[in-house]
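Peer 1: sequence? don't have it. structure:
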């Protein structure tokens, strides 16, 4: 699905300055600047940093500072539009500096604000280094939780879930950035139902699936195997599946997690609802590590992201692969187009 020219451009955030985010943004612009039907994007970033990255890696990318997103489409074909968000200190590839945490956070906040007011059609976030942000006082476990706060009402975060998607698989972990022991403590029927409802709504609104099929993973080996391997699947997961079905959602499970992700099994559902972080992320990163996209479902604006980290070990070498960022840009554009069509139809 190709976006229309009437859509606002996409805002791309800075990400960790010491990582590969700048390189990805520059390479993505090179790949999209002349692509037919591609939606323009602009970077919320430090223009000097991007120039340093381009010079360091010998990337032929010019940058032009903009004051508003509306300027981006007219510039995009010949230069990367940049909304300036200066760093506190110059970046050094592979070397984290907590002094730049404020600029990273501000980049996300500005992009989210522009998406909320319609100036940007979506937010695409470059990877962040959570530990560095938290050392500067950042109170959130990760992007998803921060965006929930930015997307909600004052004092009440939006109800969101994290989805990872590639061409042949979509997964939603019910519990996200918590230790496994903590995930087992907080998993509940209500939490599973909430995640399933948000996911099903998003599949209809943003992905064109009017009757999405949800496969719900069991928690224990063999989905508990008749309580011989734990009671959680019978007492927590199965009631959630029943509640989702009672709400009119095509949900199946709990299913044995070890047989859910082979090719034939994936053809029987549109999204897998998983009980904890790695249960969801291991299969999708195995299937398509370079092309996976992280999507936050349930926000009042569209947010996608590459499904990988900051890659400090290769920062500044020119080895970063922009495939996941390009996939995130494409998915954001498709989602924005579908929302626009729904708004017109309404």
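Peer 2: All right, it came through fine. Owing to the predicted nature of the structure, the values given are computational and were not obtained by experimental measurement. Numbering: from 1, shown residues only.
Peer 1: make it CA atoms for all contacts and neighbour counts henceforth
Peer 2: Noted.
Peer 1: Check the secondary structure at residue 147 for me.
Peer 2: helix (DSSP: H, G, I helix; E, B strand; the rest coil).
Peer 1: how near is it to residue 306?
Peer 2: According to C-alpha to C-alpha, to the nearest Å, residue 147 and residue 306 sit 15 Å apart.
Peer 1: same check, this time on residue 297
Peer 2: 15 Å.
Peer 1: any idea how far the closest residue to residue 56 other than its chain neighbours lies from residue 31?
Peer 2: Leaving out its chain neighbours, the residue that sits closest to residue 56 by C-alpha to C-alpha, 6 or more residues apart in numbering is residue 316, at 7.3 Å. Residue 316 sits 19 Å away from residue 31, going by C-alpha to C-alpha.
Peer 1: Of those two, which one has the most company?
Peer 2: residue 316 (20 against 14; other C-alpha atoms under 10 Å).
Peer 1: hang on, that one packs against residue 93?
Peer 2: Yes: at 5.3 Å, residue 316 counts as touching residue 93 under the criterion of C-alpha atoms under 8 Å.
Peer 1: Stretch 269-286: which residues count as buried?
Peer 2: By neighbour count on 16 or more other C-alpha atoms under 10 Å, the buried set for stretch 269-286 is 269-281, 283-285.
Peer 1: same thing with stretch 304-319?
Peer 2: Neighbour counts using 16+ other C-alpha under 10 Å place 304-312, 315-316, 318 of stretch 304-319 among the buried residues.
Peer 1: among those, which are in helices?
Peer 2: Under the assignment DSSP state H, the buried residues of stretch 304-319 contribute nothing to helices.
Peer 1: Let me have those residues in JSON lines, extended by distance to residue 66.
Peer 2: Output for the buried residues of stretch 304-319, formatted as JSON lines (distance: C-alpha to C-alpha, whole Å):
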{"residue": "304", "distance to residue 66": "23"}
{"residue": "305", "distance to residue 66": "23"}
{"residue": "306", "distance to residue 66": "24"}
{"residue": "307", "distance to residue 66": "28"}
{"residue": "308", "distance to residue 66": "29"}
{"residue": "309", "distance to residue 66": "28"}
{"residue": "310", "distance to residue 66": "26"}
{"residue": "311", "distance to residue 66": "29"}
{"residue": "312", "distance to residue 66": "29"}
{"residue": "315", "distance to residue 66": "27"}
{"residue": "316", "distance to residue 66": "26"}
{"residue": "318", "distance to residue 66": "26"}
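Peer 1: here comes the other one, which I'd like you to weigh against the first:
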């Protein structure tokens, strides 16, 4: 394709996804007109039009079918996966909303697997609604792995120079230690290194966070870091990776922010998510509400490029026209970067 073409799914139609997708398309319209990229929006056309009207925007998308998207498709297209106009109440998890969200993701994946788009960028979904609809996944990562036939994928969060990948994600804390294996650590470091290379990071210095406080304190607080992580890092260094650790979790992210490292491999979900989201959220001190979230979620190890917003459906503010498109635009820009790198 002559320009990066990115598919965007609106996520759960009852959340803020349709609003941020409409805002992002409007903001990016000048760049699209200049030929920098093109977009394929996927979701409920009825919800999209409602969002456009709510926000007072012009509808800049042309409705098409997936089969109509070809090598010369430019501008902003819209693929409707809700032809029956299912009733989806704003701000609620429903089977209908989960069905639309799933169908949008499935459509985007098929377009990417067929080479019709260079990357997909996903809006926020409700895991509850997805399960109501009969799609029993704990999140996008697991769903995308199933749809693409991929195994052992990796979640990477990006906020500026804060790049954090994860050994484990949606599992109970009690199950984390047995999942921290040499094979998994090696897989995460390898994919993180490849992602840094794709983003043009030359040094590619990666820190592996410790699982236990103080990296186990010589075995007083557990031996996982000593018996598993340390020798694995040594083997990875022998293979040529610029990797250090295990670095205690209470300092490793400060060092990443100080640019001593280019990425951190976190051991579990909250260890990696909390520092990125703490820096990414913009909070109104007067009201205590968050105004915007900067940050992108990337799935590594898939046969396609996938990025996502790093926030949820925000059912509490859906339909109010106040949701920020910041994270979605960052996710689109990162998808463009990865798509160009993969294209070579």
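Peer 2: Thanks, I have it. Keep in mind the model is a prediction, meaning the values are calculated, not measured.
Peer 1: After superposition, what's the TM-score here?
Peer 2: Here the TM-score for the pair of chains, by TM-score structural alignment, normalised by the length of the second structure, is 0.89; 328 aligned residues with a C-alpha RMSD of 2.0 Å.
Peer 1: which ones are touching the residue nearest to residue 56 of the first structure?
Peer 2: 19-20, 23, 53, 56-57, 93-94 (C-alpha atoms under 8 Å, 6 or more residues apart in numbering).
Peer 1: Over to residue 172 of the first structure?
Peer 2: Contact analysis of residue 172 of the first structure by C-alpha under 8 Å, 6+ apart lists 161-164, 195, 199, 271-274, 280.
Peer 1: Using TSV, lay out these together with distance to residue 123 of the first structure.
Peer 2: Below are these laid out as TSV (distance: C-alpha to C-alpha, whole Å):
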residue	distance to residue 123 of the first structure
161	16
162	15
163	15
164	16
195	22
199	19
271	22
272	24
273	24
274	25
280	23
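Peer 1: Going by residue numbers, what spans are strands in the stretch 101-250 of the second structure?
Peer 2: 119-122, 154-159, 162-166, 206-209, 243-247 (DSSP state E, counting those that start in this stretch).
Peer 1: Find the one among those strands with the highest mean neighbour count.
Peer 2: Most buried of the strands of the stretch 101-250 of the second structure, by mean neighbour count (mean count of other C-alpha atoms under 10 Å): strand 119-122, with a mean of 30.
Peer 1: Map residue 54 of the second structure onto the first structure.
Peer 2: Taking TM-score structural alignment, the alignment pairs residue 54 of the second structure with residue 56 from the first structure.
Peer 1: Next one: that match from residue 93 of the first structure, what distance?
Peer 2: Counting by C-alpha to C-alpha, the gap from residue 56 of the first structure to residue 93 of the first structure is 10 Å.
Peer 1: So between the two, which is more surrounded?
Peer 2: Ranked by neighbour count (other C-alpha under 10 Å), residue 56 of the first structure and residue 93 place residue 93 first, with 18 against 13.
Peer 1: Give me the three-state assignment for whatever residue of the second structure lines up with that one.
Peer 2: Matched by TM-score structural alignment, residue 93 of the first structure corresponds to residue 90 in the second structure. Per three-state DSSP, the secondary structure class of residue 90 of the second structure is coil.
Peer 1: And the contacts of the lengthiest helix in the first structure?
Peer 2: Longest helix in the first structure, counting residues (DSSP H): helix 323-345. Helix 323-345 of the first structure is contacted from outside by 1-4, 7, 10, 24-25, 28, 39, 121-124, 126, 205-208, 290-294, 302-308, using C-alpha under 8 Å, 6+ apart.
Peer 1: In contact with residue 310 of the second structure, which residues are there?
Peer 2: 157, 293-297, 327.
Peer 1: Check the alignment and tell me where it lands in the first structure.
Peer 2: For residue 310 of the second structure, the aligned position in the first structure is residue 307, judged by TM-score structural alignment.
Peer 1: which residue sits closest to residue 202 of the first structure, ignoring its sequence neighbours?
Peer 2: That would be residue 297: by C-alpha to C-alpha, 6+ apart, it lies 6.3 Å from residue 202 of the first structure.
Peer 1: Translate the one you found into the numbering of the second structure.
Peer 2: By TM-score structural alignment, residue 297 of the first structure lines up with residue 300.
Peer 1: and stretch 288-296 of the first structure, how far apart are its ends?
Peer 2: 19 Å.
Peer 1: er, stretch 160-169 of the first structure I mean
Peer 2: OK, stretch 160-169 of the first structure end separation, C-alpha to C-alpha: 19 Å.
Peer 1: so where is it in the second structure?
Peer 2: Under TM-score structural alignment, the match for stretch 160-169 of the first structure is residues 153-162.
Peer 1: neighbouring contacts of the matching stretch?
Peer 2: For stretch 153-162 of the second structure, using C-alpha under 8 Å, 6+ apart, the contacting residues are 141, 145, 163-167, 169, 188, 191-192, 256-257, 259, 262-263, 273, 276, 280, 294-302, 310.
Peer 1: So residue 189 of the second structure is in contact with residue 265, correct?
Peer 2: Yes: using C-alpha under 8 Å, residue 189 of the second structure is in contact with residue 265, at 7.1 Å.
Peer 1: which residues of the stretch 51-200 of the second structure fall in helices?
Peer 2: Using DSSP state H, counting those that start in this stretch, the helices of the stretch 51-200 of the second structure run over 95-113, 127-132, 140-148, 176-179, 182-198.
Peer 1: Can I get the ones you listed in TSV including mean neighbour count and distance to residue 338 of the second structure?
Peer 2: Shown next, in TSV, are these (neighbours: other C-alpha atoms under 10 Å; distance: least, C-alpha to C-alpha, whole Å):
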stretch	mean neighbour count	distance to residue 338 of the second structure
helix 95-113	23	13
helix 127-132	20	26
helix 140-148	17	17
helix 176-179	14	28
helix 182-198	19	6
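Peer 1: I'd like to know which of those helices lies nearest to residue 221 of the second structure.
Peer 2: Residue 221 of the second structure sits nearest to helix 176-179 of all those, at 12.9 Å, using C-alpha to C-alpha.
Peer 1: Contacts made by that closest one with the rest, please.
Peer 2: For helix 176-179 of the second structure, using C-alpha under 8 Å, 6+ apart, the contacting residues are 167-168, 211, 224, 267-268.
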